[in-house]
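A.B. asks: Coordinates only, no sequence provided:
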């Protein structure tokens, strides 16, 4: 199958899942996770109709953004954010989905260029206490959302979450239902919140069933990453 075929297949899966959830397919946005993927594959996927791409590693992402600058791609940063990387992230991305603390939000707002539109931001939440994952917990989330909302050069668009991995559909639905409940709670408070970024290749059906408005899909679109991709990124 070609990359274009993969895209059509994933789009069909989203459409089918949306119908099962009594939703329209255009209520769910597809973000192509392109970390560790070759530039020519991103170009092929773009030419097949995909316009939103997500990157997790800044140095790798900057090279891709420069190489593909002639394409009006909407770039999303979805990886962990270090304080010394915020300036480049603020200036080169349209969206940041992984803001997990007030300090990072404040730096992103201060370092956004004056001629740029406000940066679209999702607060990353960690509702299930996984120490291996970033994200604000339930107690930290209200302060984080308020800070993002109040900062001049940011627009609070919603929340992103990575729940514990499981292949059990019942558990997937339960976790996503809990995240969606938190999203709806704060959506009533902040009118700009319209995006719930949950669900990846292995659990996007359950995520869509529980209200996801954006799914993040990588290998189902691009194919497997190179076996040495982590070493290659570290070398950069």
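C.D. replies: Ah, there it is. All figures in this text were calculated on a predicted structure; none of them were measured in a lab.

A.B. asks: Every contact and neighbour count from this point should use C-alpha atoms.
C.D. replies: Noted.

A.B. asks: who touches stretch 196-207?
C.D. replies: 13-14, 17, 158-162, 167, 169, 172-173, 176, 180, 183, 208, 211-220 (Cα atoms under 8 Å, 6 or more residues apart in numbering).

A.B. asks: putting a second one here so we can go through both:
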């Protein structure tokens, strides 16, 4: 796909405006919600155009493609977020190249990320992916197993547990969109009451951004609304 940089930056600005309007509508502080531009399957040139328009946070899911882009765009002061499923044999390059991982759903993966995080760089910021909808086909820790997992991850030396992430089943009704996000917010609140220092809710995509902001999102992950329809592999 060929990208028109002017169109790309216009769409990026439209998403930023949409996010600010949602913050105002739901009583959130201005700029309380960070925008992660989901750039998986998108070329480095599109990311560079967004970076030139002031976007710094980018989300990737395909590891080899992502590390190629990290290398190609080195020096742009970008913050890389891994948001896809994690296989055990892929943890080292994730630990070496990313600043955030949103999709940790089991202790084995967290331990490997901690062990393989290079010395001399800050701890890796972690969100635990939670299966708030209880879908068998979806990744994520169950709400019942979340407290034990969170406490175990918090104890790992080279990670910093920041919060929770979810990818709920799509819904068209606004109130139905809010329900899983509400569950994630309540899970975060329960963990905070249990002594964990969490500050992040990674939730909301192009179709349900407003519902996520209404329920307390601190990061939204937006791809299609910025880059256009995705060409899946």
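C.D. replies: Perfect, I can see it now. Computed from a predicted model, the values in this text were never measured in an experiment.

A.B. asks: on that earlier part again, so of the contacts of stretch 196-207 of the first structure, which ones are in helices?
C.D. replies: Among the contacts of stretch 196-207 of the first structure, the residues falling in helices (DSSP state H) are 13, 14, 17, 169, 172, 173, 176, 180, 183, 208, 219, 220.

A.B. asks: The residues you listed, buried ones only, as a PyMOL selection?
C.D. replies: Per 16 or more other Cα atoms under 10 Å, the buried members of those correspond to this PyMOL selection:
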select buried, resi 14+17+172+173+176+180+183+208+219+220
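
A.B. asks: Save the ones in helices among the contacts of stretch 196-207 of the first structure as JSON lines, and put in distance to residue 138 of the first structure too.
C.D. replies: Below are these laid out as JSON lines (distance: Cα to Cα, whole Å):
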{"residue": "13", "distance to residue 138 of the first structure": "32"}
{"residue": "14", "distance to residue 138 of the first structure": "29"}
{"residue": "17", "distance to residue 138 of the first structure": "29"}
{"residue": "169", "distance to residue 138 of the first structure": "24"}
{"residue": "172", "distance to residue 138 of the first structure": "19"}
{"residue": "173", "distance to residue 138 of the first structure": "19"}
{"residue": "176", "distance to residue 138 of the first structure": "15"}
{"residue": "180", "distance to residue 138 of the first structure": "13"}
{"residue": "183", "distance to residue 138 of the first structure": "11"}
{"residue": "208", "distance to residue 138 of the first structure": "23"}
{"residue": "219", "distance to residue 138 of the first structure": "31"}
{"residue": "220", "distance to residue 138 of the first structure": "32"}
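
A.B. asks: and residue 129 of the first structure, how many neighbours does it have?
C.D. replies: 15 (other Cα atoms under 10 Å).

A.B. asks: OK, contacts around the aligned residue in the second structure for residue 51 of the first structure?
C.D. replies: Using TM-score structural alignment as the criterion, residue 51 of the first structure maps onto residue 56 of the second structure. Residue 56 of the second structure is in contact with 77, 78, 79, counting by Cα under 8 Å, 6+ apart.

A.B. asks: OK, contacts around the counterpart of the first one in the first structure?
C.D. replies: Taking TM-score structural alignment, residue 77 of the second structure has residue 72 as its aligned residue in the first structure. Residue 72 of the first structure makes contact with residue 51, according to Cα under 8 Å, 6+ apart.

A.B. asks: Quick check: residue 72 of the first structure vs residue 1 of the first structure, distance?
C.D. replies: Applying Cα to Cα, to the nearest Å, the value for residue 72 of the first structure to residue 1 of the first structure is 26 Å.
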